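[1] give me the fold of what follows.
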Amino acid sequence: MTTTAAPPRTTARKLARFTGHYVEMVAAMLVGMVALHPLWPSSWLERADVDALVMATNMTVAMTAAMLLRRHSWPRIIEMAAAMYLPFVALLVPFWLGAIGGGTLMIAGHVIMFPLMLTAMVWRRAEYWH
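    Just a heads-up that it's a prediction; the model follows:
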């Protein structure tokens, strides 16, 4: 009986898997935002700063579950969670100083978060590029 090794994946196939993994994480984050949002006291969500951190938490919980299902290591999960929280935490300072409003905090936090997540994936491409 002879066995043959599977041919190596093409660059296009690896890129498709990489992109698919990114989309899966974003989808998990959206599910987390919708599913976990009702669990928080509404009085907390009236404050934009608390609401931003709650949203980051909801997204991170779901993304962590998705990454655990894919058997990612805890260091990679923590890096991805940091990429998701960092924009919101950094924007809290100008928000508290009155330089930006709650809407800007939410929008800018999300806009910055997605490229940071992609950067984390590219930085650790051995974990995601296969």
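[2] C-alpha only now, for contacts and for neighbours.
    Will do.
[3] what about the helices in the protein?
    With helices called from DSSP state H, the chain shows them at 11-36, 42-45, 48-69, 74-96, 102-123, 125-128.
[4] can you put those helices in TSV and add mean neighbour count?
    Putting the helices of the chain into TSV (neighbours: other CA atoms under 10 Å) gives the following:
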stretch	mean neighbour count
helix 11-36	16
helix 42-45	12
helix 48-69	20
helix 74-96	17
helix 102-123	16
helix 125-128	14
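[5] which residues touch stretch 49-69?
    For stretch 49-69, contacts defined as CA atoms under 8 Å, 6 or more residues apart in numbering pick out 24-26, 28-33, 36-37, 40, 44-45, 77, 81, 84-85, 88-89, 92, 95, 102, 105-106.
[6] leaving out chain neighbours, which residue sits closest to the residue positioned nearest the centre of the chain?
    Centroid-nearest residue in the chain, with CA atoms, centre = their mean: Met84, separated by 5.0 Å. The shortest distance from Met84 to any non-neighbouring residue, by CA to CA, 6 or more residues apart in numbering, is to Met113 (5.3 Å).
[7] want to put them side by side, so please do this one too:
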Amino acid sequence: MTTTTSTKTNRRWGRFALHYLEMIIAMFVGMFALGMLQSAVGLGLSYDEQPEPAYLAMAFNMSVGMAVWMRIRGHSWASTLEMGAAMFVPIVPLFPMLWLGLIDGDVLMMVSHVAMFPLMLAAMLRRLDEYAACH
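    Reported below is the predicted structural model:
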């Protein structure tokens, strides 16, 4: 009986980990695909000259990639929007630091990208049953 419970638990966490990996892949696909499209039509932004709009555009692109994949996988709009919010939330404390000259655009990008991953994980843990289920 313990083996069956342990197997089910392992399988559940395996699905959760796979889904986390899928979210990261979808995020990068959105970032690169929509970023290339923006550049192709002349809407590319410079992170050195315009870090705020460049970051917001990139966060939007990553959110779109994840949202498309989440909706394909049958996730609710609430969880989809929470996952997208994880792309934008790191900016709340960083933009004022940028404006005050405490950090530059490179630090903004690095810190916000590093912060996204635990925020995505937190959003997924908040709805553990949804993310650990079969879709």
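[8] the residue nearest to Met84 of the first structure corresponds to which position in the second structure?
    Met113 of the first structure maps onto Met116 in the second structure, with residues paired by TM-score structural alignment.
[9] now swap in Arg124 of the first structure and tell me
    Under TM-score structural alignment, Arg124 of the first structure pairs with Arg127 in the second structure.
[10] likewise for Tyr22 of the first structure?
    With TM-score structural alignment as the criterion, Tyr22 of the first structure matches Tyr20.
[11] gap between the residue nearest to its match when sequence neighbours are not counted and Arg127 of the second structure?
    Using CA to CA, 6+ apart and skipping the chain neighbours, the partner closest in space to Tyr20 of the second structure is Leu121 (7.3 Å). Using CA to CA, to the nearest Å, we find Leu121 of the second structure at a distance of 10 Å from Arg127 of the second structure.
[12] coming back round to it: I'd say the residue nearest to Tyr20 of the second structure and Leu21 touch.
    No - assessed by CA atoms under 8 Å, Leu121 of the second structure is found out of contact with Leu21, at 10.4 Å.
[13] tell me if I'm right that the residue nearest to Met84 of the first structure and Ala83 touch.
    Yes - under the criterion of CA under 8 Å, Met113 of the first structure makes contact with Ala83 at 6.2 Å.
[14] which residues are common contacts for the two?
    Common neighbours of Met113 of the first structure and Ala83 (CA under 8 Å, 6+ apart) do not exist.
[15] aligned partner of Tyr63 of the second structure in the first structure?
    No Tyr there; residue 63 of the second structure is Ser. Superposed on the first structure with TM-score structural alignment, Ser63 of the second structure falls opposite Thr60.
[16] check Pro53 of the second structure too.
    Aligned partner of Pro53 of the second structure by TM-score structural alignment: Val50.
[17] kindly report the same for Ala86 of the second structure.
    If you follow Ala86 of the second structure across to the first structure using TM-score structural alignment, you land on Ala83.
[18] look up how far Phe117 of the second structure lies from the equivalent of Trp74 of the first structure over in the second structure.
    Matched to the second structure by TM-score structural alignment, Trp74 of the first structure sits across from Trp77. Distance from Trp77 of the second structure to Phe117 of the second structure, counting by CA to CA: 20 Å.
[19] repeat that for Tyr20 of the second structure.
    Distance of Tyr20 of the second structure to Phe117 of the second structure, computed by CA to CA: 9 Å.
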